[in-house]
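Participant: Provided below are the primary sequence and the corresponding predicted coordinates.
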Amino acid sequence: MAETTAATTATAPRSTGQAAPPGAWRLGMVRGAMEIKLFFRQREQVIFTFAFPIVFLFLFASIFHDDMADTGSTASQYYVASMTAAGIMSTSFQSLGISIAVERDEKVLRRLRGTPMPPAAYFLGKIWLVLVTGLLETAALLVFGATVYDVDLPSDATGWLTFGWIFVLGITACALLGIAISSVPKSARSATSVVVLPFLVLQFISGVYILIDTVPSWMLTVSSFFPLKWLCQGLRGVFLPQAAAALEPAGSWEYGRTALVLAAWCVGGLVLCLLTFRWKSRNDG
């Protein structure tokens, strides 16, 4: 018995008295808080981010202020849904695509990779930033639309639940695509052009700026392969009356297909991130 006790004591690991290092989730929250703090310190970026969809809503709702025939809705109602979708993609796809490319070019990612911080913590920090800015931008847009244009918001829990899952799937898919496209620019200087161009094209062919029933069918076919078209369509179903579904190509909101496409882009975007993400710029070898 004494020999067994001695052997157990000899082989048991000794306590160092030091606490275990924080995990990726905790570090991700700390990283997210830092990302959010840095974002709000840049006043120009904050103003542009939150003003972008509001300014465009004001412009389009003022220009196309007539009622939409036989739909029971107004142009302002339509553009609230469209600008909400564009704002979600702006705070996720565009923001991450540009900022990560800049951080890579400035060797911030390379330095972070050399620290004990788990790589997952970096991406969790970016996700927290996207969620906070996306929610705040959406809230500001909805308040502006309801106050200035008397836009009707969902009046029951079902409408808000529908809005919730569309928002989560949409911002997740767009964020993952933003991380993936950040590896395409060769330098920080080209990041804006590389990211903004496809985003701008998608806005025109996905029914953001132009009424969906006036977009050429072949453009709608192209846009249907990307998440923005389904994000717009799903949000139109939330904010527009049922009669407005007649404007859609299928004559309905197609919530099932919207969920399927957005979920598929979440999976596909994750695969693209795993296959293409680089911690070093191409010039670093």
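Facilitator: Good, I have the coordinates.
Participant: going by C-alpha atoms from here, please, whenever you check contacts or count neighbours.
Facilitator: OK.
Participant: now Asn108: how far from Gly114?
Facilitator: You called it Asn, but residue 108 is Val. The span separating Val108 from Gly114 equals 10 Å under the rule Cα to Cα, to the nearest Å.
Participant: these two: which has the busier surroundings?
Facilitator: In terms of neighbours (other Cα atoms under 10 Å), Val108 is the more surrounded of Val108 and Gly114; the figures are 14 against 9.
Participant: list the contacts of the more buried one.
Facilitator: Going by Cα atoms under 8 Å, 6 or more residues apart in numbering, Val108 touches no other residue.
Participant: quick check: it vs Ile100, distance?
Facilitator: Between Val108 and Ile100 the computed distance is 9 Å (Cα to Cα).
Participant: cool, and Ala175?
Facilitator: According to Cα to Cα, Ala175 and Ile100 sit 11 Å apart.
Participant: so which of those two has more stuff around it?
Facilitator: Using other Cα under 10 Å as the criterion, Ala175 and Ile100 rank with Ala175 on top: 29 against 23.
Participant: the more buried one: which element?
Facilitator: Element membership for Ala175, per DSSP states H and E: helix 157-181.
Participant: by contact count, what packs against that helix?
Facilitator: Counting contacts by 3 or more Cα pairs under 8 Å, 6 or more residues apart in numbering; DSSP states H and E, helix 157-181 is packed against helix 75-89, helix 95-105, helix 119-148, helix 227-239, helix 255-276.
Participant: against which helices or strands is the helix or strand harbouring Val196 packed?
Facilitator: Using DSSP H and E, Val196 sits in helix 188-205. Secondary-structure packing of helix 188-205 (3+ Cα pairs under 8 Å, 6+ apart): helix 95-105, helix 217-223, helix 227-239.
Participant: one more to weigh against that first structure:
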Amino acid sequence: MNPALNAVRVGLSRGWIEFKNTFGNFGEVIGGYLLTPALFLAIALFTADSTVEGGGTPLGAFLMASGVTMLLLLLGTITIAQVVGSEREDGTLLRSRVVPDGMVGYAVGKTWYLVTMSALSLALMLVPGIILIDGFAVQGVAGAVTLAWVCVLSLLAIAPIGAVVGSLLSNPRTGVGLLMLPVMGLTGVSGVLLPIAVMPGWLQTVAQVFPVYWVGLGVRAAVLPGSHAAAELTGTWQLPQVAAVLALWAVGGFAVAQWVLRRMARKTSGSRVQQAREQAMQRGY
């Protein structure tokens, strides 16, 4: 078999095994799948009687769209950074380097793991929200298609950021917590939790440079009524721009992530992995 194709096959198998392992204990199921949907659903139900100024959209529906966006951001950054950081520490990344096309298989495995985990997480967010929250619904066939490509492009655009951060962290357990700060900062100014129109003009400009704003805009286009577009910056959903910006981040991010991962794997030796393991065990105590 072609080595590259074999690497892809092995990567898909590895990603599926990692996904199944997420059900290993009750705590991981709660924290990994149920906590974020339950939190946003509770807030949305609590604010169901309010509306968003400008578009007349129920505030609960807007917050559920925010929850979908947050879920994509957390999966693409925090989850991937934790996995890559831990596997750099335990030697998995080093072993991938010495296998023919091992880095290809590694990237495929992590991508498939992210896709499967994201599909389940999004279903747990979308289904209860559509049933219980007024104004929150996939907007027909066009909305379903939009949601599908926005989610895929969003994860492709964001996951390389998580992979790069994870490969650079000296301590993945504490470093990932620090990653939450810029993620939450960008979320706060990118129209995810509050309409971006209320932000100062210079913050609006800064927000549009990063993928977070475009992820949120694409998600809202798929699950909120068309009238809500009036509350957006241009009064439209700007879907071509959403696709273009996310695609640029995905292509550029993948190239940078591959370079960083290969560089980190070359610099990692067996002795450094053993040292990292001993340090991790000490931190565990």
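Facilitator: Thanks, I have it. Every value quoted in this text rests on a predicted model; they were computed, and no experiment measured them.
Participant: make CSV out of the helices and strands packed on helix 157-181 of the first structure and add distance to Gly28 of the first structure.
Facilitator: Listed next are these as CSV, based on distance: least, Cα to Cα, whole Å:
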stretch, distance to Gly28 of the first structure
helix 75-89, 22
helix 95-105, 16
helix 119-148, 4
helix 227-239, 26
helix 255-276, 18
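Participant: quick one: closest of those helices to His65 of the first structure.
Facilitator: With Cα to Cα as the criterion, His65 of the first structure lies closest to helix 75-89 of these, at 5.7 Å.
Participant: with adjacent residues omitted, what lies nearest to the alignment partner in the first structure of Val183 of the second structure?
Facilitator: Under the alignment (TM-score structural alignment), Val183 of the second structure maps onto Phe199 of the first structure. Leaving aside its chain neighbours, Phe199 of the first structure sits nearest to Gln94 (7.4 Å; criterion: Cα to Cα, 6 or more residues apart in numbering).
Participant: didn't that neighbour look like it was pressed against Gly178?
Facilitator: Yes: in this structure, Gln94 of the first structure is within contact of Gly178 by Cα atoms under 8 Å, at 6.2 Å.
Participant: distance of Leu233 of the second structure relative to Arg9 of the second structure?
Facilitator: Here the criterion is Cα to Cα. By it, Leu233 of the second structure lies 44 Å from Arg9 of the second structure.
Participant: now swap in Leu156 of the second structure and tell me
Facilitator: Distance from Leu156 of the second structure to Arg9 of the second structure, counting by Cα to Cα: 20 Å.
Participant: and the two? Which one has more around it.
Facilitator: Leu156 (22 against 15).
Participant: the more buried one matches what in the first structure?
Facilitator: Matched to the first structure by TM-score structural alignment, Leu156 of the second structure sits across from Thr172.
Participant: ok, how many other residues are close to Ala123 of the second structure?
Facilitator: For Ala123 of the second structure, the neighbour count with other Cα under 10 Å is 14.
Participant: look up how far Ile54 of the first structure lies from whatever residue of the first structure lines up with it.
Facilitator: Residue pairing (TM-score structural alignment): Ala123 of the second structure is matched to Ala139 of the first structure. Distance from Ala139 of the first structure to Ile54 of the first structure, counting by Cα to Cα: 11 Å.
Participant: do Pro154 of the first structure as well
Facilitator: As judged by Cα to Cα, Pro154 of the first structure and Ile54 of the first structure stand 19 Å apart.
Participant: these two - which one has more neighbours?
Facilitator: Regarding Pro154 of the first structure and Ile54, a neighbour count based on other Cα under 10 Å identifies Ile54 as having more, with 22 against 15.
Participant: pretty sure the more buried one sits against Phe144.
Facilitator: Yes: in this structure Ile54 of the first structure lies within contact range of Phe144 using Cα under 8 Å: 7.3 Å.
Participant: and Ala175 of the first structure, how far is that from Leu131 of the first structure?
Facilitator: In terms of Cα to Cα, Ala175 of the first structure sits 10 Å off from Leu131 of the first structure.
Participant: from what I can see Gly55 of the second structure touches Leu233, true?
Facilitator: No: between Gly55 of the second structure and Leu233 there is no contact under Cα under 8 Å: 11.7 Å.
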